[in-house]
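Colleague: Using only what follows, build the 3D model:
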Amino acid sequence: MDGHVVHAFCDDALGSADAVALAKQVRSGQVSPAELASAAADRARKVDPLLGAVQVPLYDQPRYAPEDTGALYGVPTFVKDNTDLRGLPTNHGSEAYTARPARRDGAYATQFLSTGMTVLGKSRMPEFGFNASTEFQTGPPTRNPWHTGHSVGASSGGSAALVAAGVVPIAHANDGGGSIRIPAACAGLVGLKPTRGRHRDGEQASHLPINIVSEGVLTRSVRDTAAFVAAAEDHWRNPSLPPIGRVDGPSRRRLRIGLVLDTVTGAPVDQPTRDAVERVAALLEQAGHVVEPFTLPFTEQFAVDFIQYWRLLADLAVSTGKVMLDRSFDTAEIDGLTGGLRAQHRRSLHRTPGALLRLRRVVATYATMFARHELLLSPTSAHSTPGIGYLSPTAEFDELLDRLQNYAAYTPLHNIAGAPAVTVPARVDAGRPPIGVHFSAAHGDERTLLEIAYTVEACQPFPTIQEIR
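Modeller: Now for the predicted structure:
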């Protein structure tokens, strides 16, 4: 498909409003949840045949929250296809089995639903979230609404496409190696990966040797992300972490920010990405912050160990598929990426204990990075959003793995460390996908991340897709 822009923004009940504005309209009686759901369903029907972002539609029977519950009551949304919702299948993006409807809502789904949003279905993701592009072995890919010839990232790619295209203002996402932040960068969105344990864990997280998964959302405005975080915290707050509360704008604090451009793998950073990060750094200096070069205290060994852990997770997913997922699970139908990772793990089992030992030490090393700096600024990925096919699971495996390592070169660190990070738009131009920048902070300091995101948004407001010509 030749690349072109696809969006659903129009003069309906949703308009171009963000989630906070829509929730306010619902509370005032200006619009009803049913009217918003109907408008979002019409938008999805219009653009999803071109984007391929919806896994399970609920257009005719949306799941409404109990009346007047939650700060985002009545706002339409989608839930990612690795999270249990009562009555819907959870297929984890895999073509290797057909899941039966979940019997109950998952623990995180309950927290997500407590915000009052209306669920219009499930969004697509690549198999088990292992890829950095939402592409499949046989099915059509999920396309980037800014340029349909390009990837929209992964693994929360379906949610990113739906939010960027204007179908809904906010959608569920989660992040096990960059799966909130990379789609946010590809689609010109805000994507906050919270601290480990900030929210209730999803169904798979408790079974992981190292829990690398954080739950969250993708949005078009910083205030929507901040409102969601506060609403989720109203339902449940981890007492071992400092509360975030409601963050309403930039802080007046003068921050010291470390600028990270080099990758631990030595992967090259392309010039458009470097230029976008340096431009944001200059904006922050103009706003009164101190930005200075910073070198990560990690070597290429971290990347080697993370890949070994990635292989282990693929091996576990396939080996336990019939028990943990569904009796219909067929190992022969897994995609090329999952199969390649699993095969490599089987040949390198002896390396796994050492990799796990070193990865568990990352938390302590990560904490030292914030002795002098409140935040670090870096690219989200090492190069611009690739075209469809570049990260396809049908590609030759060794080449695909090399491409993934060189692309997703920054984000996995924060999953292993359990640390918070956020991606915000940095460059949004007509005719090509956006570029995002990435801020990371000490454990539990989402507040500072949201404040700096507000600062960037104030310095260069984030345009929506219909505003770019």
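Colleague: alpha carbons only for contacts and neighbour counts from here, please
Modeller: Will do.
Colleague: Tell me how far the most centrally placed residue in the chain lies from Phe78.
Modeller: Ranked by distance to the mean C-alpha position of the chain (CA atoms, centre = their mean), the top residue is Ile180 at 1.1 Å. Using CA to CA, to the nearest Å, Ile180 is found at 14 Å from Phe78.
Colleague: Next: Val20.
Modeller: Counting by CA to CA - Val20 and Phe78 are separated by 16 Å.
Colleague: These two: which has the busier surroundings?
Modeller: Set side by side, Val20 and Phe78 show more neighbours around Phe78, with 30 against 21, by other CA atoms under 10 Å.
Colleague: How is the residue nearest to Ala160 when sequence neighbours are not counted assigned, secondary-structure-wise?
Modeller: Distances taken as CA to CA, 6 or more residues apart in numbering put Pro183 closest to Ala160, at 5.8 Å, once the chain neighbours are dropped. When classified by DSSP: H, G, I helix; E, B strand; the rest coil, Pro183 comes out as helix.
Colleague: And the one 3 residues further on, by the same measure?
Modeller: Using three-state DSSP, the structure places Cys186 in helix.
Colleague: Now do the contacts for it.
Modeller: Residues counted as contacts of Cys186 (CA atoms under 8 Å, 6 or more residues apart in numbering) are Asn144, Ser151, Val152, Gly153, Thr385, Pro433, Pro434, Ile435, Gly436.
Colleague: Leu120 is in contact with Ala37, isn't it?
Modeller: Yes. Leu120 is within contact range of Ala37, at 7.2 Å (criterion: CA atoms under 8 Å).
Colleague: so what's in contact with these two at the same time?
Modeller: Tyr59, Pro62, Pro76.
Colleague: Mind checking which of these are in strands?
Modeller: Among the shared contacts of Leu120 and Ala37, the members falling in strands (DSSP state E) are Pro76.
Colleague: Run through the residues that contact Gln30.
Modeller: Contacts of Gln30 by CA under 8 Å, 6+ apart: none found.
Colleague: Please generate a structure for the following sequence too, so the two can be compared:
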Amino acid sequence: MPRTVHAFTDDALAHHDATALAALIAKGEIHPREATDAALARLAAVEPQLNAMVLTDREASQARASEKTFTGFFAGVPSLIKDNIDMPGLPTRHGSAAVGGKPLKKTSVLARQYLAQGFNVIGKTRLPAFGFTASTELAHDGATHNPWHGDYSAGGSSGGSAALVAAGVVPIAHGNDGGGSIRIPAACCGLVGLKCTRGRLVTQEAGKALPVNIISDGVLTRSVRDTANFFSEAERYYRNRKLPAIGQVTGPGKGRLRIGMMIDSITGDPSCAQTRATVEATARQLAGLGHRVEEARIDLPQRFVDDFLLYWAMLAFSVSQFGRALFPQGFDRSQLDPLTLGLADYYKQRFLKTPGMIRQLKKSQQRYARTFNDYDVILSPVLAHTTPPLGYLGADVPFDTQLERLLRYTTFTPANNASGSPALSLPMGQTDQGLPIGVQFSGRHGDERTLLALGFELEQAQPLRQLYQQA
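Modeller: Down below sits the predicted model:
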């Protein structure tokens, strides 16, 4: 396939972000049907190369756009939703051949909050089986390609959404994050990805049943303002009174921040040279903007990695043992992928550690919070090394090898999921192959405002490079 793939062209979508497109629709300069048809045409142009969609809801999305019934800030803006969220009339297969394809009648609580902003969802995007890995490579249905370089991973688990936003099919798409699954594909595909504070959006039905709810929903975007507007508008639908309000963030903050820089992970494993250079360059840029930057460590024990892995494995075990109850659309255990089965076996060998593991993960919020006695933001890599080629985390890689690679690669993101704290991924550099490198900004529990304001400031100082600008 070509090295880069994108669908940006001189149509109704042009180079607009979702905020600009919504404003044009509101003024009547673009009709929702025009925007939808442009998105569908772009999808048809790039999907054969990207393999990022599960299902295109073409006729229904065109009919909705023609009816002009959209309300909300993003009224009429075409978007996509990840294939682990229930939408009426569509199947939800969670990236797995083991889950049946029967269309569902219900709309999940998260989908209702998403649709309330006025999006016209034109289809569902790919994820690896149950979101258990950091590259969207399906054992039964091939890999999703990175639009910046087709030989490389688009990240995961929200890799399908990230690839299609980066490629210009839609300006904004849904993702969720249980261990980095918004931030990782944002880093791989050069996007903005905010993992919000636990409880910021409505809680998915599955999340309510977890002993530690590690899952946060959100969006992948090409601009900081799209992400800021999404969360501001989501708050109008549901406001968690236990958290400080985000409100409307429209630009940089006036105050200067105390920023702690952590380049190597809590395990002490060093980040790769290109990643390290990008984080250091970002630190120099922040210092030049007047922020105080110094080296820091997050207050989590080294055993955190083992605890989080065991929790992840417990989720895979639950899928393998209770899939019939979890997935009413149908479940065939014999079709489970090797990674899910390997994680389930990993848990079975260590299940006696479950009470201690859960206890330690619940303590992580307080431990993590102590870091912010001294700092407003923690600066770190999103990932320990640059985006790997497809196959590095492929479904056919032996379990032990894949697990070792996954733990090494994703060591920075899970702390925010266990602690429930927010973290923002921004594209701040590029690899020798022209792929984006993401940098992570972690904040206090409930303090998305500071992260978004900092994102605006960095975006103004260093405009985010778009795929259509790639030489």
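Colleague: circling back to that earlier point, looking for the alignment partner of the residue nearest to the centre of structure 1 in structure 2.
Modeller: Alignment note (TM-score structural alignment): Ile180 of structure 1 maps to Ile182 of structure 2.
Colleague: Distance of that match relative to Leu13 of structure 2?
Modeller: 23 Å.
Colleague: now Ala442 of structure 1: how far from Pro242 of structure 1?
Modeller: 12 Å.
Colleague: the more surrounded of those two?
Modeller: Between Ala442 of structure 1 and Pro242, counted using other CA under 10 Å, the more crowded position is Ala442 (25 against 14).
Colleague: so what corresponds to the more buried one in structure 2?
Modeller: Using TM-score structural alignment, Ala442 of structure 1 sits opposite Arg444 in structure 2.
Colleague: Likewise for Asp84 of structure 1?
Modeller: Match for Asp84 of structure 1 (TM-score structural alignment): Asp86.
Colleague: Which element, helix or strand, includes its match?
Modeller: Counting by DSSP states H and E, no helix or strand carries Asp86 of structure 2.
Colleague: Let me know how buried it is, in neighbour terms.
Modeller: 23.
Colleague: need the contact list for it.
Modeller: Thr92, Leu104, Lys106, Thr107, Ser108, Ala111.
Colleague: Need the buried ones from these selected in PyMOL.
Modeller: PyMOL command restricting the contacts of Asp86 of structure 2 to the buried ones, with burial defined by 16 or more other CA atoms under 10 Å:
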select buried, resi 92+108+111
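Colleague: quick one, what contacts the aligned partner of Glu233 of structure 1 in structure 2?
Modeller: Counting by TM-score structural alignment, Glu233 of structure 1 corresponds to Glu235 in structure 2. Neighbouring residues of Glu235 of structure 2 by CA under 8 Å, 6+ apart: Arg200, Leu201, Ala245, Ile246, Gly247.
Colleague: how close does the residue nearest to Ala160 of structure 1 sit to Thr148 of structure 1?
Modeller: According to CA to CA, Pro183 of structure 1 stands 14 Å off from Thr148 of structure 1.
Colleague: okay, those two: which has more neighbours?
Modeller: Using other CA under 10 Å as the criterion, Pro183 of structure 1 and Thr148 rank with Pro183 on top: 34 against 22.
Colleague: Let me see the ranges of the strands in the stretch 351-469 of structure 1.
Modeller: Taking DSSP state E, counting those that start in this stretch as the criterion, the stretch 351-469 of structure 1 carries its strands at 375-379, 421-427, 435-441.
Colleague: show me what contacts the residue lying closest to Pro91 of structure 2 once chain neighbours are set aside?
Modeller: Nearest residue to Pro91 of structure 2, sequence neighbours excluded (CA to CA, 6+ apart): Pro103, at 4.0 Å. Contacts for Pro103 of structure 2 (CA under 8 Å, 6+ apart) come out as Pro88, Gly89, Leu90, Pro91, Thr92, Gln329.
Colleague: could you redo the contacts of Glu235 of structure 2 as a markdown table and give each row distance to Thr221 of structure 2, neighbour count and secondary structure?
Modeller: Formatted as a markdown table, the contacts of Glu235 of structure 2 follow (distance: CA to CA, whole Å; neighbours: other CA atoms under 10 Å; DSSP: H, G, I helix; E, B strand; the rest coil):
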| residue | distance to Thr221 of structure 2 | neighbour count | secondary structure |
| --- | --- | --- | --- |
| Arg200 | 18 | 27 | coil |
| Leu201 | 17 | 22 | coil |
| Ala245 | 21 | 16 | coil |
| Ile246 | 18 | 19 | coil |
| Gly247 | 19 | 16 | coil |
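Colleague: can you pull the buried residues of the top helix by length along structure 2?
Modeller: Looking across structure 2 with DSSP state H, the single longest helix is helix 303-326. Within helix 303-326 of structure 2, the residues scored as buried using 16+ other CA under 10 Å are 304-305, 307-317, 319-320, 323.
Colleague: now, which of these sits nearest Lys68 of structure 2?
Modeller: Gly323 (39.5 Å; CA to CA).
Colleague: What residue in structure 1 is paired with that closest one?
Modeller: Match for Gly323 of structure 2 (TM-score structural alignment): Gly321.
Colleague: List just the nearest of the contacts of Glu235 of structure 2 to Ile358 of structure 2.
Modeller: Once CA to CA is applied, the member of these that ends up nearest Ile358 of structure 2 is Arg200, at 22.0 Å.
Colleague: Identify the residue nearest that closest one in space, chain neighbours excluded?
Modeller: Asn240 (6.2 Å).
Colleague: quick one on the thing from earlier: the match of Ile180 of structure 1 reaches Cys189, doesn't it?
Modeller: No. The pair Ile182 of structure 2 / Cys189 is not scored as a contact, 10.8 Å apart, by CA under 8 Å.
Colleague: that older thread, which ones are touching the match of Ile180 of structure 1?
Modeller: Contacts of Ile182 of structure 2 (CA under 8 Å, 6+ apart): Gly156, Ser157, Ser158, Gly175, Asn176, Gly193, Leu194, Lys195, Gly218, Val219, Leu220.
Colleague: quick one on the thing from earlier: residue in structure 1 paired with the residue nearest to Pro91 of structure 2?
Modeller: Using TM-score structural alignment, Pro103 of structure 2 lines up with Pro101 in structure 1.
Colleague: Same question for Ala277 of structure 2.
Modeller: With TM-score structural alignment as the criterion, Ala277 of structure 2 pairs with Asp275.
Colleague: do the same with Glu29 of structure 2
Modeller: Match for Glu29 of structure 2 (TM-score structural alignment): Gln30.
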